[in-house]
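Q: Generate coordinates for the sequence data below:
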Amino acid sequence: MAANPITVGFDLDMTLIDSRPGIKAAYEEIAARTGVFIDAELAITRLGPPLERELANWFPAERIAEVGDLYRSIYPQVAVPPTPALPGAHEAVAAVRRLGGRAVVVTAKHEPNAKLHLSHLGIEPDAVVGWLWAEAKAEALREYGAAVYVGDHTGDVRGARAAGAVSVAVATGPCDAEELRAAGADVVLPDLTAFPAWLERYVVAASGEVSASADLA
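A: Predicted coordinates for the structure are as follows:
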């Protein structure tokens, strides 16, 4: 194990998992149960922010808490089974472990449902923290000492920067590479398949900086 093992944070939706099929099915079920129209195809193009922000487009404020509870209750049966891992997800977590590090998932999703997704797909991070969005993600990233945070949304970039972590963005979600760079991402990758090679280069470079500092002391 490395003398100073790295901790890497990962977002969940559209970073580690392609949650569009499952979330689409969940919205369609909510629409069927409530009789309220939801454009599920549109909703899944803007994943990232907390559920309640999307529900506000379809329900009056006084119903959002009730519908949110309904959504979360049906989610394990409706949304988890059809949701696949994104390419490179397993390998990205394995790359952190191979370097002696820790992988922590920090997501805006309801934490129990986030854990169900990971368990269903056989992705085993060292910790999972839910209910955190954008800058609030910095709370968990700082708590676990994350040096790097990987996400697909500009909100993830803001969370990484608020935590003082390197922001690695993957263009697999609603934000394209140009938008992620404009938000301040330090690194933009097409997807997670490119992450293990980047991480190895990053750790080698970081080790070199530590050695150089030690020589100068």
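Q: Could you use CA atoms for every contact and neighbour count after this?
A: OK.
Q: What helices and strands are in contact with the stretch of helix or strand Ile30 belongs to?
A: Assigned by DSSP states H and E, Ile30 belongs to helix 20-34. Helices and strands touching helix 20-34, by 3 or more CA pairs under 8 Å, 6 or more residues apart in numbering; DSSP states H and E, are helix 40-43, helix 61-78.
Q: Tabulate the ones you listed (JSON lines), appending distance to Glu91 and mean neighbour count.
A: Shown next, in JSON lines, are those (distance: least, CA to CA, whole Å; neighbours: other CA atoms under 10 Å):
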{"stretch": "helix 40-43", "distance to Glu91": "29", "mean neighbour count": "15"}
{"stretch": "helix 61-78", "distance to Glu91": "25", "mean neighbour count": "15"}
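Q: Please produce a markdown table containing the ones you listed, extended by distance to Ala26.
A: As requested, the helices and strands packed on helix 20-34 are exported to a markdown table (distance: least, CA to CA, whole Å):
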| stretch | distance to Ala26 |
| --- | --- |
| helix 40-43 | 9 |
| helix 61-78 | 6 |
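Q: Next, the second sequence, to be compared with the first:
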Amino acid sequence: MRFLLVEDNRDLAASVKARLSMDGHGVDVAHSLAEAGDCLQAASYDLILLDIMLPDGDGRDFLARHRKAEGATPVIVMTARSAVSDRVDALDTGADDYITKPFDFAELEARCRAVLRRRGGVAQATRTFADLVFDQMAATLAVAGDLRDLRTREMRLMELFIAAPGRILSKEHLVDRLFSFSEPVSDNAIEVYVGRLRKKMLGSRARIETVRGLGYRLTETPE
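A: This is a model prediction of the structure:
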């Protein structure tokens, strides 16, 4: 998944980015609303983490403009304001969730997972396709009952494929979803991660098919 973090406290931003990157997410950081607007013009995101008090304005105004422009990206508001009225105001403006600073990283990660599950219409952490059972919380893939552990990038790649079985996903799309602007990406990075995921899927009827010149798609071999 690719996140946009809008936070002017550089130490906090660096810590949050490092923690989410460890989970395999691509995280772009904006230290102002102007930078956040530039990021939204240049890329699409699965989730926005938005501070309220920023040097060039109020994050709630940014959120209101984003929703008015029919921006559907889920937003978690992060702020030191803890009054009920502040939380209600943020939610009424269009936030999907709210977390008060200082927060525990484990709680932030859990809220991110919950918002993304709700956005995808998935109540559970597991997804199935053919004889695969993908557990996002445990970072495992079960092939006909045989449990295999997934590394962070393998897990994020599996999330993309299993959310859109049969759909062709281009290399450009996969790079955009897995990496941030600041991460160096080699020409064969996607091939490497697809190859690793294919090994974890050995023995399954499901397979990641290469569509020459277009990308990859998750398909099923008939029994």
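Q: Give me the TM-score for these two chains.
A: Superposed pair, TM-score by TM-score structural alignment, normalised by the length of structure 1: 0.35. Supporting alignment: 103 aligned residues with a CA RMSD of 3.9 Å.
Q: now the helix holding Ile30 of structure 1 and helix 61-78, what's the angle there?
A: Helix 20-34 of structure 1 runs at 120 degrees relative to helix 61-78, counting by axes from the mean of the first three to the mean of the last three CA atoms, to 10 degrees.
Q: Can you give me the buried ones in helix 20-34 of structure 1?
A: Residues of helix 20-34 of structure 1 classed as buried by neighbour count (16 or more other CA atoms under 10 Å): 20-31.
Q: Helices of structure 2, residue ranges please.
A: Ranges of helices in structure 2, per DSSP state H, are 10-22, 33-42, 59-68, 84-93, 105-119, 152-163, 171-178, 189-200.
Q: What is the burial count for Gly159 of structure 1?
A: Using other CA atoms under 10 Å, Gly159 of structure 1 has 26 other residues around it.
Q: My error: substitute Ala94 of structure 1 in the last question.
A: Using other CA under 10 Å, the number of residues around Ala94 of structure 1 comes to 19.
Q: State the three-state secondary structure for it.
A: Secondary structure, DSSP: H, G, I helix; E, B strand; the rest coil: Ala94 of structure 1 is helix.
Q: can you give me the strands in structure 1?
A: Assigned strands in structure 1, in chain order: 7-10, 102-106, 127-129, 148-151, 166-170, 187-189 (criterion: DSSP state E).
Q: Turn these into JSON lines, including mean neighbour count and distance to Leu121 of structure 1.
A: What follows is the strands of structure 1, written out as JSON lines (neighbours: other CA atoms under 10 Å; distance: least, CA to CA, whole Å):
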{"stretch": "strand 7-10", "mean neighbour count": "26", "distance to Leu121 of structure 1": "15"}
{"stretch": "strand 102-106", "mean neighbour count": "25", "distance to Leu121 of structure 1": "14"}
{"stretch": "strand 127-129", "mean neighbour count": "18", "distance to Leu121 of structure 1": "14"}
{"stretch": "strand 148-151", "mean neighbour count": "28", "distance to Leu121 of structure 1": "18"}
{"stretch": "strand 166-170", "mean neighbour count": "26", "distance to Leu121 of structure 1": "20"}
{"stretch": "strand 187-189", "mean neighbour count": "18", "distance to Leu121 of structure 1": "23"}
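Q: ok, His120 of structure 1 to Ala103 of structure 1 distance?
A: When distance is defined by CA to CA, to the nearest Å, His120 of structure 1 is 17 Å away from Ala103 of structure 1.
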